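Trainee: based on what follows, work out the 3D shape:
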Amino acid sequence: MIKKILLALLAVILLLSIFYYDVLSYGFMQARGQISILMNVEKVDDILSDQNFPDSLKRRIRLIQEIKQFGVDSLGLEPSENYTTFYNQHGRPLIWLITASERYKIEPHEWHFPIVGTFPYKGFFDSTRAVSEEKELMKKGLDTDIGDVSAWSTLGYLKDPILSSMLKRKDGSLANLILHELTHGTLFVKNNLELNENLASFVGDQGAIRFLKYKYGAESPEMRTYEYSKKYNDAYSQHMLRGTVRLDSLYKTFGNEKAADARKDTLKKQLIRQIIDDTDTLLSGTQTLTTKKRLADDKLPNNAYFISYLTYKSKQEIFLKEFESKFAGDLKAYLQYLKKQYPSM
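Mentor: Have a look, this model is predicted:
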């Protein structure tokens, strides 16, 4: 009897392994990549006591520690062991992110994973595997976008290290990045990446402003630099979000036919060209884009590029309105409210 049960369990395991081969293979690859990083990190305390490590970079590491503590004390982010280790990338990117969308619809292609849920993007520690995945998506007629990312969050399950590339960022950008990732470890709602990433972007922005004021003052060069950068980035994001509406309106005139069509592709490319070229008018009077080269047709973004703005920036006005009207600028109280509103993983 026991033998039959064991054989039945083995059969079930084999069937599941076959059915979920891609998921298991991907999970193994991601685990191997993450473990490889964790096996090669150094303790921050050791780095700071190393006389051969440049003092200028030690100051950047101490700044990260200060940003993290500010996030915990002043913003109500969860304490964690994140950023207590350091990983030297030696100038190489670590993870590549793929986003995909329908050819004639601004709709994200989604990947489904056990436990963590559904995601509108997929990350790879192996660039070869990432490119291979992108080619398969393109064969299916999907628009794709691929690029390396500057940080990621393991939601508190592992100690996320300080990456050497972080140390090159300006103070405001660094604060934004650290607070963004720490927000994921504080509140992360399963199967709602648009809410998760928009919230982390909102806390990163608002938290960075508060940190810079606290450390340098409201009229400091660091604050002015960040405010100008934020003003342009916000304008660019809103422009791209308006672009998604314009593209969706165009695609609705195409009907439900998904097959590639030269006429449709021409109209699509013309509109994307117009959206991208119109960025030259953002923050008119500045020198931000006056020397920007016109992109060649084969370098123009596609629907997948616009998906990222929906994922990260589409709810900023909603968060800001609620934050200002109900919480009078108290970010810590707002986060506590959101944690009660949404069940976090």
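Trainee: all contacts plus neighbour counts: C-alpha atoms, from now on.
Mentor: Will do.
Trainee: now the strands for the stretch 1-150 of the chain?
Mentor: With DSSP state E, counting those that start in this stretch as the criterion, the stretch 1-150 of the chain has strands at 42-43, 85-87, 96-101, 111-113, 117-119, 122-124, 143-148.
Trainee: the stretch 151-300 of the chain now?
Mentor: So, for the stretch 151-300 of the chain - with DSSP E, counting those that start in this stretch - the strands run 162-163.
Trainee: where do the helices sit along this protein?
Mentor: In the chain, the segments counted as helices under DSSP state H are 2-19, 21-38, 44-49, 55-75, 127-139, 171-184, 193-215, 221-252, 262-277, 303-313, 316-327, 331-341.
Trainee: and of the ones you listed, who's closest to Ser164?
Mentor: Minimum separation from Ser164 across those (CA to CA) falls at helix 55-75, 9.0 Å.
Trainee: from Lys315, how far out is Ile98?
Mentor: Distance, Ile98 to Lys315, by CA to CA, to the nearest Å: 22 Å.
Trainee: go on, Leu16?
Mentor: 38 Å.
Trainee: between these two, who's got more neighbours?
Mentor: Lys315 (18 against 12; other CA atoms under 10 Å).
Trainee: next one: the closest residue to the more buried one other than its chain neighbours from Asp277, what distance?
Mentor: In this structure, Lys315 finds its nearest non-sequential neighbour in Asn198, 5.9 Å apart by CA to CA, 6 or more residues apart in numbering. Distance from Asn198 to Asp277, counting by CA to CA: 26 Å.
Trainee: for these two, indicate the residue with more neighbours.
Mentor: Taking other CA under 10 Å, Asn198 and Asp277 do not tie; Asn198 has more neighbours (22 against 14).
Trainee: and the closest residue to Glu194 other than its chain neighbours, what does it touch?
Mentor: Excluding its sequence neighbours, the residue lying closest to Glu194 (CA to CA, 6+ apart) is Thr311, at 4.5 Å. Listed by CA atoms under 8 Å, 6 or more residues apart in numbering, the contact set of Thr311 reads Pro120, Leu193, Glu194, Leu195, Glu197, Asn198.
Trainee: from Ile95, how far off is Thr311?
Mentor: 19 Å.
Trainee: any chance of the strands of the stretch 1-150 of the chain in a markdown table with distance to Glu322 and mean neighbour count as columns?
Mentor: Compiled in a markdown table, the strands of the stretch 1-150 of the chain are given as follows (distance: least, CA to CA, whole Å; neighbours: other CA atoms under 10 Å):
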| stretch | distance to Glu322 | mean neighbour count |
| --- | --- | --- |
| strand 42-43 | 40 | 15 |
| strand 85-87 | 36 | 21 |
| strand 96-101 | 29 | 23 |
| strand 111-113 | 31 | 14 |
| strand 117-119 | 26 | 15 |
| strand 122-124 | 31 | 19 |
| strand 143-148 | 32 | 19 |
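Trainee: another sequence for comparison is provided below:
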Amino acid sequence: MTLVFRTLALILLIAVLSGCAGPAYYAQAISGQLEILAKRRPVEDVLNDHATPAQTRRQLELVQRLRDFASRELLLPNNRSYRTYADLERPFAVWNVYAAPELSLEPKRWCFLVAGCVPYRGYFAHDQAEQFAASLKQKGYDVYVGGVPAYSTLGWFDDPLLNTFIHKDEAELAGLLFHELAHQKIYVSGDSAFNESFATVIELEGIKRWFQQGGNAKEAEAYRLKVQRREEFSALVLKHRARLKEIYASDSSDAEKRAAKVRVFEELRNDYAILKSGWNGYAAFDNWFKQDLNNAHLAAIVLYNQYVVVFQTLLAQHGGDLATFYREVERLAQLPPDERAVVLQTRMLAANPLKRE
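Mentor: Got it, this is the predicted structure:
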């Protein structure tokens, strides 16, 4: 499909979205995507450009190897995605707005034609994201705005490499590519926890296999520590989230729930300080804790972790055979939503009996 036809398809797609947003939102989505498409350049052209900084050139050469590895070893789509480069001249590709009621962990959702109903709404301009977040705050919602370095158009377009993530270290760059390509491999409309958990497992497995086949040993060890600390961070957040869930479901008054909520977030900060004291100066999550934490922040964390153990267990059951694993994930994806949720929850508890999320 030519760029013109794809662009028209995008405009049609956005135009027939559900009534969750008005024309202004559709306009910024169209212009934002078109800007990215217009700025794309073939990686080969960027590499041959004498004005390209040496560090950028090295990263693009690394990406070429990672991209080929993804298709050859991880059986991810072999297409033109991540074969071009675009400099957006900003720190993030989009900013996602998350929201949740003051005394509930159930995130607000917005519905779109292809993506389905998701617990966030994306903006290509930071100020527009903040304006929308402010309007939600006025309605009493807990709100969180998070910058996103990359996103997948799910195969509608050939997604480019971006300046927003190209200078990440080897492991993080590999993980991002594998994660976004996984969304092109399997995606269930409206089931964000399924999609993100699946993509996270492909990200983790892909990085492991990349380093096993000759990646930088020092980078591999640094990545192992990052994963360990990310898991410890997630476990800490989910533990306190479980306490909040009990508080919000209790018969306490709203005033009592608000007071308990404040205490839980204070304890979360204190427990993080204790956890971090054993990390030898590693501070990747400090900025997260510098914010005014609320229920919306927790929605973003759960989104990427909820069913990771289910997919990791499934992959292990098939001896790491990705082709078989993908077929099994496709079967889960094709189940009716309610049935799929029951199956995933049952398998999650079987893999981790102590988990009650």
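Trainee: the residue nearest to Glu194 of structure 1 pairs with which position in structure 2?
Mentor: By TM-score structural alignment, Thr311 of structure 1 lines up with Leu303 in structure 2.
Trainee: against Phe265 of structure 2, how distant is its match?
Mentor: Plainly put, Leu303 of structure 2 is 19 Å away from Phe265 of structure 2 if you go by CA to CA.
Trainee: surely Ile209 of structure 1 meets Asp171?
Mentor: No. Contact status for Ile209 of structure 1 versus Asp171: not in contact, 10.5 Å apart, counting by CA atoms under 8 Å.
Trainee: Lys168 of structure 1 versus Asp46 of structure 1, what's the distance?
Mentor: Counting by CA to CA, the gap from Asp46 of structure 1 to Lys168 of structure 1 is 20 Å.
Trainee: got a list of what the closest residue to Val189 of structure 1 other than its chain neighbours touches?
Mentor: Setting aside the residues directly before and after it, Val189 of structure 1 is nearest to Ser344 in space (CA to CA, 6+ apart), at 4.9 Å. By CA under 8 Å, 6+ apart, the contact set of Ser344 of structure 1 is Leu187, Phe188, Val189, Lys190.
Trainee: distance of the nearest residue to Asp254 of structure 2 once chain neighbours are set aside relative to Ala220 of structure 2?
Mentor: Nearest non-adjacent residue to Asp254 of structure 2, counting by CA to CA, 6+ apart: Leu103, 7.9 Å away. The spacing between Leu103 of structure 2 and Ala220 of structure 2, counted by CA to CA, is 41 Å.
Trainee: repeat that for Leu105 of structure 2.
Mentor: In this view, Leu105 of structure 2 and Ala220 of structure 2 are 36 Å apart by CA to CA.
Trainee: what does Ala341 of structure 2 give?
Mentor: Distance, Ala341 of structure 2 to Ala220 of structure 2, by CA to CA: 35 Å.
Trainee: these two: who's more crowded?
Mentor: Ala220 (19 against 16).
Trainee: let me have the helices of structure 1 in JSON lines, extended by distance to Ala151 of structure 1.
Mentor: Listed next are these as JSON lines, based on distance: least, CA to CA, whole Å:
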{"stretch": "helix 2-19", "distance to Ala151 of structure 1": "31"}
{"stretch": "helix 21-38", "distance to Ala151 of structure 1": "13"}
{"stretch": "helix 44-49", "distance to Ala151 of structure 1": "17"}
{"stretch": "helix 55-75", "distance to Ala151 of structure 1": "13"}
{"stretch": "helix 127-139", "distance to Ala151 of structure 1": "16"}
{"stretch": "helix 171-184", "distance to Ala151 of structure 1": "8"}
{"stretch": "helix 193-215", "distance to Ala151 of structure 1": "13"}
{"stretch": "helix 221-252", "distance to Ala151 of structure 1": "19"}
{"stretch": "helix 262-277", "distance to Ala151 of structure 1": "27"}
{"stretch": "helix 303-313", "distance to Ala151 of structure 1": "15"}
{"stretch": "helix 316-327", "distance to Ala151 of structure 1": "21"}
{"stretch": "helix 331-341", "distance to Ala151 of structure 1": "22"}
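Trainee: to Val149 of structure 1, which of these lies closest?
Mentor: helix 171-184 (11.2 Å).
Trainee: report the inter-axis angle for the closest one versus helix 331-341.
Mentor: Between helix 171-184 of structure 1 and helix 331-341, the angle comes out at 30 degrees (axes from the mean of the first three to the mean of the last three CA atoms, to 10 degrees).
Trainee: corresponding residues in structure 2 for helix 171-184 of structure 1?
Mentor: Taken onto structure 2 by TM-score structural alignment, helix 171-184 of structure 1 occupies residues 170-183 there.
Trainee: mean distance between that stretch and structure 1 after superposition?
Mentor: For stretch 170-183 of structure 2, the mean distance from the matching residues in structure 1 following superposition reads 0.6 Å, by mean CA distance after the TM-score superposition for structure 1.
Trainee: tell me how far that stretch lies from the chain's centre.
Mentor: Computed by CA atoms, centre = their mean, to the nearest Å, the chain-centroid distance of stretch 170-183 of structure 2 equals 10 Å.
Trainee: hmm, who's touching that stretch?
Mentor: By CA under 8 Å, 6+ apart, stretch 170-183 of structure 2 touches 62-63, 66-67, 70, 76-77, 82, 150-152, 154, 165-167, 195, 198-200, 202-204, 206-207, 219-220, 223.
Trainee: how about a cut-off of 6 Å?
Mentor: Ser152, Ala199, Glu203 (CA atoms under 6 Å, 6 or more residues apart in numbering).
Trainee: burial check on the last one, number of neighbours?
Mentor: Residues lying near Glu203 of structure 2 (other CA under 10 Å) number 23.
Trainee: which residues touch it?
Mentor: Gly175, Phe178, His179.
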